[in-house]
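Colleague: attaching a predicted model along with its sequence, questions to come.
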Amino acid sequence: MKRIEAISIIAREADSQGALLVGNIGYPSRELFAVGDRASNFYMLGSMGLASSIGLGLALALPKWRVIAIDGDGAVLMNLGTLATLADQDPDNYLLVILDNGCYGSTGSQPTCTSRRADLAKLAVGAGVSEVKVAATAGEVRSDMAKKGVLVVKVEIGNADVPVIELSSEEIIERFMARSAPSSPSS
């Protein structure tokens, strides 16, 4: 499955759940913007490795909201501590989706450790995450999007030909804050 296909499924599921959605930096955020821009999406334009932490912070600060974060294998490898913190806090309203293509896709597709021996699902289990799933097909991704914890999605190497995000970082944060400011999604 191509990464943009997985992102498209995640975006549709997040929209149907009324969830806040945090997108990883680089091409994953660009692909998310291209397939399903909405005010409830927060696009990372910097801070590699922190989409998972930002998503977890949102889930803890806004417990009435469903929060989904999309991160990449390289980004999570840069911030493995987020898995232990996720396990420790164990929020029911948070799902971390790790798109694992075995490379740093936005910087030239240099291989990550997951292309060889590292296994992010096993690392999440070892960190104590209560629910960890692995998906490789569109159907598996769809069926696991209502869960909490960590979902590792195996995707092919390659970036979709999508334009850069046409919003400034200020516009992204302002519209996201306006959308998530109410204490509940129905407000």
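Modeller: Noted; the coordinates are in hand.
Colleague: okay, CA-based contacts and neighbour counts for the rest of this
Modeller: Fine.
Colleague: buried residues in the longest helix seen in the chain, which are they?
Modeller: Counting residues, the longest helix in the chain under DSSP state H turns out to be helix 3-17. Buried residues in helix 3-17, counting neighbours by 16 or more other Cα atoms under 10 Å, are found at 3-11, 13-15.
Colleague: before we move on, what about stretch 149-161?
Modeller: So for stretch 149-161, counting by 16+ other Cα under 10 Å, buried means 149-159.
Colleague: that one: how far from the chain's middle?
Modeller: 10 Å (Cα atoms, centre = their mean, to the nearest Å).
Colleague: end-to-end on it?
Modeller: 30 Å (Cα to Cα, to the nearest Å).
Colleague: tell me which residue is most central in this protein.
Modeller: A centroid search over the chain (Cα atoms, centre = their mean) returns I70, at 0.9 Å, as the residue closest to the centre.
Colleague: and that one, which helix or strand is it part of?
Modeller: For I70, the element it lies in under DSSP states H and E is strand 67-72.
Colleague: chain center to the helix or strand just after that strand, what's the gap?
Modeller: Downstream of strand 67-72, the next assigned helix or strand under DSSP H and E is helix 73-78. Distance of helix 73-78 from the chain centroid (Cα atoms, centre = their mean) equals 12 Å.
Colleague: one more structure, for comparison:
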Amino acid sequence: MKQAKAFEILSAYAQSQNALVVSDIGSQSLWLKAAGDRDENLYLSGPMGMASSVALGVAMANKDRLVIAACGDGALGMNMTSLATISHAKPSNLIVVVLDNGIYEFTNSLPVPALGVDWSKISETYTGFESTVDLGEIEQLDTKNGPHFVHAPIEGGELPPGPGVHPVDVHHRFKKLLSAHNVKNSTKQQC
């Protein structure tokens, strides 16, 4: 599957679920932005491999919202311990999506060390994940009973379109969105 198509599917699903999406630095953020920039998207900058960890924190702090981590295979390979932490914490509102093209897109398409890893089998070894599916089956997930792992095999070698969003702007708009959401929820609880 082409990357643009994978991100169209992921973005449409996120919008239909009003989900918060945390994407790894690099091509995942640019492809997600191109598929549909929204305030609910948090495009990470800085160290690779942190989308799954940050998404776990966002999911635990926002238990009433579905949270999706969009991870590249190379990035997730740098932080596989996050899968153990997610498995242990068992946030019911988290979906980890690994976009698997076997290369580091931004570094001249160098092969990732995790080339040939069977991501579905990796996720199944962590007993806390409720299910492991391919991207085409994402609509079938029970979003109230997670966490879930989604494997998305994609074609590599195609650079994402356009420039990204400035990290400070992303931080401010995501923080504003969560603050407004939390104020609304605390008002409901007081009534």
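Modeller: Right, received. Where do you want to start? Predicted model, so just to flag it, every value in this text is computed and none were measured.
Colleague: buried residues in the biggest helix by length in the second structure?
Modeller: Longest helix in the second structure, counting residues (DSSP H): helix 167-190. Within helix 167-190 of the second structure, the residues that count as buried by 16+ other Cα under 10 Å are 170, 173-174, 178.
Colleague: who are the packing partners of it?
Modeller: strand 41-43 (3 or more Cα pairs under 8 Å, 6 or more residues apart in numbering; DSSP states H and E).
Colleague: can you do 10 Å?
Modeller: strand 41-43, helix 51-61 (3 or more Cα pairs under 10 Å, 6 or more residues apart in numbering; DSSP states H and E).
Colleague: want to throw those into CSV with distance to L20 of the second structure and mean neighbour count?
Modeller: Formatted as CSV, these follow (distance: least, Cα to Cα, whole Å; neighbours: other Cα atoms under 10 Å):
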stretch, distance to L20 of the second structure, mean neighbour count
strand 41-43, 6, 25
helix 51-61, 8, 22
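Colleague: so can I have CSV of the ones you listed showing distance to A34 of the second structure?
Modeller: Output for those, formatted as CSV (distance: least, Cα to Cα, whole Å):
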stretch, distance to A34 of the second structure
strand 41-43, 12
helix 51-61, 18
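Colleague: looking at those, which is nearest to E124 of the second structure?
Modeller: helix 51-61 (16.3 Å; Cα to Cα).
Colleague: relative to helix 167-190, how tilted is that closest one?
Modeller: 20 degrees (axes from the mean of the first three to the mean of the last three Cα atoms, to 10 degrees).
Colleague: still on that earlier bit, packing partners of the longest helix of the first structure?
Modeller: strand 20-23, helix 27-36, strand 41-43, strand 67-72, strand 94-100, helix 138-144, strand 149-154.
Colleague: let's have the buried residues of stretch 149-161 of the first structure in TSV, adding distance to G108 of the first structure.
Modeller: Supplementary listing: these in TSV, determined by distance: Cα to Cα, whole Å:
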residue	distance to G108 of the first structure
G149	29
V150	26
L151	25
V152	22
V153	20
K154	19
V155	16
E156	14
I157	10
G158	10
N159	10
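Colleague: just the closest of those residues to L60 of the first structure, please.
Modeller: Using Cα to Cα, these come closest to L60 of the first structure at G149, 13.2 Å.
Colleague: contacts only, for the closest one.
Modeller: Contacts for G149 of the first structure (Cα atoms under 10 Å, 6 or more residues apart in numbering) come out as 68, 83, 86-87, 90-97, 124, 129-133.
Colleague: hmm, 8 Å instead?
Modeller: 86-87, 90-92, 94-96, 129-132 (Cα atoms under 8 Å, 6 or more residues apart in numbering).
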